[in-house]
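S.K.: Predicted model and sequence follow; I will ask about them next.
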Amino acid sequence: MSPWNYPFQLTIAPLIGAIAAGNCSIIKPSEYATNTSEIIDKLISKNFDEAYISVIKGGREANKSLLAEKFDYIFFTGSVQVGKVVMEAASKHLTPVTLELGGKSPCIVDETANIDLASKRIVWGKFLNAGQTCVAPDYLMVHSSVKEKLINKMKDHITEFYGLSPCSNKEYPKIINDKHYNRLRTLLNEENIVFGGQFNDKTNQISPTILDNVTIDSAVMKDEIFGPILPVIEFENINEVVSRVNKKPKPLALYYFSNDIKRQKHIINNISYGGGCINDTIVHLATPHMPFGGVGDSGIGGYHGKASFDTFSHKKSILKKSNLVDIPLRYPPYKNKLKLIKKILR
């Protein structure tokens, strides 16, 4: 069951793992990405027998009907709310699941970071696909001594990447539908906007936006943003960061920009999160050499590379015993055998 934000990739990538492990599969693409769903349907039906791989299209009713069936495994990518529905339905058949969810993934910048490079990589990771990426930096925590410099550098890189009018840039994506566009519009609090904030109701575009003077209790900090809005929160001490992040549900990703190796280890060892990067964003999910997935509220299980094969496989343990030797020591009656068994176990 795949989402709408990367509708082709996040359908085909887990399918490859399922095929590699020898499974028959049903694909349920997102109803929001209708054109991509049509393409997937045509590709699959043209190249595979439907008894091997088939595509089911539709909305909530199709999801509900599918989840009522008994499967050997369910792989879901999407929101936390729908993930709970999937897991509840799977539990009725004791069906194992992989849940690739999301959450508020923090990006942390301390005073030792390379600010120019950090700002460039943060802007790229946050505003890729107009922020509609499950591992996008959701909010930025920056040391007070470098906050102004970082924000100014991010402004420069946004203009460099998307121009002075991003909503007129043909390369800049739109928000998937009216529902999500209107949700994001409500988060554009003019008092906090220090850059961007423009929008186009006709094209459902919102320009890359930076919000400053945001608090943990602000509306933009309550749920995953999943759009081109970046709230900035300043801090004074790295322990303060650890405490704040740990008070929230475990994030899918965490990004830390720092040249202090001890602090890097401190963040890794003291915050639980799915995966992430030191001095970069997003790119950890591009490697096939390690699994990608969440923890706690951000997901269950992982995939990518061989981990995809492992996800859709069962490791069946088998011991094949010789018939040539059969030691009588293990059979009752034990009587005086116990002393000998204890000696052997020592």
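M.R.: Here it is on my side, so go on. Numbering: from 1, shown residues only.

S.K.: only C-alpha atoms for contact and neighbour calcs from this point on.
M.R.: Fine.

S.K.: Tell me the helix or strand right after the helix or strand harbouring Arg121.
M.R.: In the assignment (DSSP states H and E), Arg121 maps to helix 115-127. Next along the chain after helix 115-127, taking DSSP H and E as the criterion, comes strand 139-143.

S.K.: Please name every helix or strand in contact with that following strand.
M.R.: Contacts defined by 3 or more Cα pairs under 8 Å, 6 or more residues apart in numbering; DSSP states H and E place strand 139-143 against strand 106-109, strand 229-235.

S.K.: Out of these, which gets nearest to Val123?
M.R.: Nearest to Val123 among the helices and strands packed on strand 139-143 is strand 229-235 (9.3 Å), distances taken as Cα to Cα.

S.K.: Mind listing residues that contact the helix holding Arg121?
M.R.: Counting by Cα atoms under 8 Å, 6 or more residues apart in numbering, helix 115-127 makes contact with 109, 131, 136-138, 146, 149-151, 153-154, 157-158, 208, 227-228, 230, 257, 279-282, all of which sit outside it.

S.K.: mind redoing it with 7 Å?
M.R.: Residues from elsewhere that reach helix 115-127 (Cα atoms under 7 Å, 6 or more residues apart in numbering): 136-137, 150, 153-154, 157-158, 208, 228, 257, 279-282.

S.K.: Repeat that for stretch 205-219.
M.R.: With contacts defined as Cα under 7 Å, 6+ apart, stretch 205-219 is touched by 127, 166-167, 174-175, 187, 192-200, 228-233.

S.K.: Please spell out which residues along stretch 180-196 are buried.
M.R.: In terms of neighbour count (16 or more other Cα atoms under 10 Å), stretch 180-196 has its buried residues at 181, 184-185, 187-188, 192-193, 195-196.

S.K.: And here is the other one:
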Amino acid sequence: MQAAAKHITPVSVILGGKNPCYVDKSCDLTTTAHRIAWARFVNAGQNSLAPEYVLCHPGLREILVRELELCVHEFYGRNPQESEHYGRIASVEHYKEVKDFLSCGTVAFGGQTDDRERFIAPTVLIDVKETDAIMQQEILGPVLPILTVQTLEEAIQFMNRKDRPLAVYVYSNSQKVIAEVLQKTSSGSFCSNDNMIQCLYTRLPCGGIGNSGVGIYGGKFSFDTFSHSRACLLRNTAVECVTYLRYPPYAEKQLHLMQWASSLSRTNRWCNIL
């Protein structure tokens, strides 16, 4: 943005954020777990649109953790380090940052690491506090904290205490619940009953808001973002008998004539002339 400012050039910037995922009691937990596990653990979690944390009712947590673990076994086997479908952290520096997050809360499953390979197993954390380091920074790794809330209102309040994220996710079979989360939160994008796939729809814009970024891209939105829309009006010198009314000196008669001409314009009878 500093470089662009020298040339008075607009920019589109994706900065990331803490994408919340609310899991409602009415959802299909098996499908929900598959979709969350795929989004959080694909590419070893290095996806800016992946869910950063899950909010659910305390009564759901144990079941959701079990379903997520079953998904990891289904996707990557009992030992993900041996799976050809599971990635590694891209850099040593980031590997160390993600590894440090494993000290937050309690490891429900996963947690294995290998410094030589920059390997971190798909991991779910429970008993994480809102003040823990993992809740202050973007994870970009295969670690998913699950926090509990008693009500939907509490979940929305929790989301809104954070900076506005790239995406907000909600899993529910209730359209009322989905609508309430959509209306009462702010994010670059929103997706119900799935994760990350909103970026695949070229008719939807991708982008952030606030601390998660500025500007949008995707499909025609990319063309519009990186193009300059030049306003161009081609006129002629005809109908000066009407347009002269803009010139001073001004009088009540001119005002009335302009109001009359404007009323005709609104009915589209004189649009081309005015």
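M.R.: Yes, it's here. Just so it is clear, the model here is predicted, and its values are computed rather than measured.

S.K.: just to revisit the earlier point, the buried residues of stretch 180-196 of structure 1 in helices, which ones?
M.R.: In this view, the buried residues of stretch 180-196 of structure 1 that belong to helices under DSSP state H are 181, 184-185.

S.K.: with those residues in mind, which one is nearest to Ser45 of structure 1?
M.R.: Minimum distance to Ser45 of structure 1 across these is 33.4 Å, recorded for Tyr181 (Cα to Cα).

S.K.: Please say which position in structure 2 the closest one maps to.
M.R.: Per TM-score structural alignment, the equivalent position to Tyr181 of structure 1 in structure 2 is Tyr95.

S.K.: you'd agree its match is up against Phe101?
M.R.: No. Look at Tyr95 of structure 2 against Phe101 with Cα atoms under 7 Å: they stay out of range, at 10.2 Å.

S.K.: Nearest to the spatial middle of structure 2, which residue is it?
M.R.: Central residue of structure 2 (Cα atoms, centre = their mean): Ala167, 2.0 Å from the mean position.

S.K.: Give me the aligned partner of it over in structure 1.
M.R.: Using TM-score structural alignment, Ala167 of structure 2 lines up with Ala253 in structure 1.

S.K.: Report the separation between its match and Val214 of structure 1.
M.R.: Shown here: Ala253 of structure 1 relative to Val214 of structure 1, a distance of 21 Å by Cα to Cα, to the nearest Å.

S.K.: aligned partner of Trp38 of structure 2 in structure 1?
M.R.: With TM-score structural alignment as the criterion, Trp38 of structure 2 pairs with Trp124.

S.K.: Tell me how many other residues surround that match.
M.R.: When neighbours are counted by other Cα atoms under 10 Å, Trp124 of structure 1 registers 22.

S.K.: can you check Ala5 of structure 2 too?
M.R.: Residues contacting Ala5 of structure 2 under the criterion other Cα under 10 Å number 10.

S.K.: State the distance from the alignment partner in structure 1 of it to Lys64 of structure 1.
M.R.: Matched by TM-score structural alignment, Ala5 of structure 2 corresponds to Ser91 in structure 1. Distance check for Ser91 of structure 1 against Lys64 of structure 1: by Cα to Cα, it reads 14 Å.

S.K.: Next: Gly275 of structure 1.
M.R.: Relative to Lys64 of structure 1, Gly275 of structure 1 is positioned 31 Å away (criterion: Cα to Cα).

S.K.: Compare the two (neighbour count), which wins?
M.R.: Counting neighbours by other Cα under 10 Å for Gly275 of structure 1 and for Lys64 shows that Gly275 has the greater number, 22 against 13.

S.K.: Report the separation between the residue lying closest to Phe221 of structure 2 once chain neighbours are set aside and Tyr250 of structure 2.
M.R.: For Phe221 of structure 2, ignoring the flanking residues on the chain, the nearest one in space by Cα to Cα, 6 or more residues apart in numbering is Pro205 at 6.2 Å. Remark: distance between Pro205 of structure 2 and Tyr250 of structure 2 (Cα to Cα) = 47 Å.

S.K.: again, but for Leu125 of structure 2
M.R.: For Leu125 of structure 2, the distance to Tyr250 of structure 2 under the criterion Cα to Cα works out to 73 Å.

S.K.: higher neighbour count, the two?
M.R.: Neighbour count, other Cα under 10 Å: between Leu125 of structure 2 and Tyr250, Leu125 has more, with 23 against 10.

S.K.: What is the aligned counterpart of the more buried one in structure 1?
M.R.: Under the pairing rule here (TM-score structural alignment), the equivalent of Leu125 of structure 2 within structure 1 is Leu211.

S.K.: what do you get for Leu233 of structure 2?
M.R.: Residue mapping for Leu233 of structure 2 onto structure 1 gives Leu319, with TM-score structural alignment as the criterion.

S.K.: Also Tyr53 of structure 2?
M.R.: That one, Tyr53 of structure 2, aligns with Tyr139 by TM-score structural alignment.

S.K.: For its match, the count of nearby residues, please.
M.R.: The local packing count at Tyr139 of structure 1 equals 24, with neighbours defined by other Cα under 10 Å.

S.K.: can you pull out the strands in structure 2?
M.R.: 13-14, 20-23, 53-56, 106-109, 113-114, 119-120, 123-126, 143-148, 167-171, 189-192, 206-207, 213-214, 216-217 (DSSP state E).

S.K.: Let me have those in TSV, extended by distance to Leu245 of structure 2.
M.R.: Putting those into TSV (distance: least, Cα to Cα, whole Å) gives the following:
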stretch	distance to Leu245 of structure 2
strand 13-14	47
strand 20-23	58
strand 53-56	63
strand 106-109	76
strand 113-114	78
strand 119-120	74
strand 123-126	72
strand 143-148	67
strand 167-171	52
strand 189-192	48
strand 206-207	46
strand 213-214	43
strand 216-217	42
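
S.K.: thought Pro173 of structure 1 was touching Ala130?
M.R.: Yes. Contact between Pro173 of structure 1 and Ala130 holds when scored by Cα under 7 Å: they sit 5.7 Å apart.

S.K.: More neighbours: these two, which one.
M.R.: Legend: neighbour count by other Cα under 10 Å for Pro173 of structure 1 and Ala130, higher for Ala130 (23 against 20).

S.K.: just checking, what residue in structure 1 corresponds to Ile146 of structure 2?
M.R.: For Ile146 of structure 2, the equivalent position in structure 1 is taken to be Val232, counting by TM-score structural alignment.
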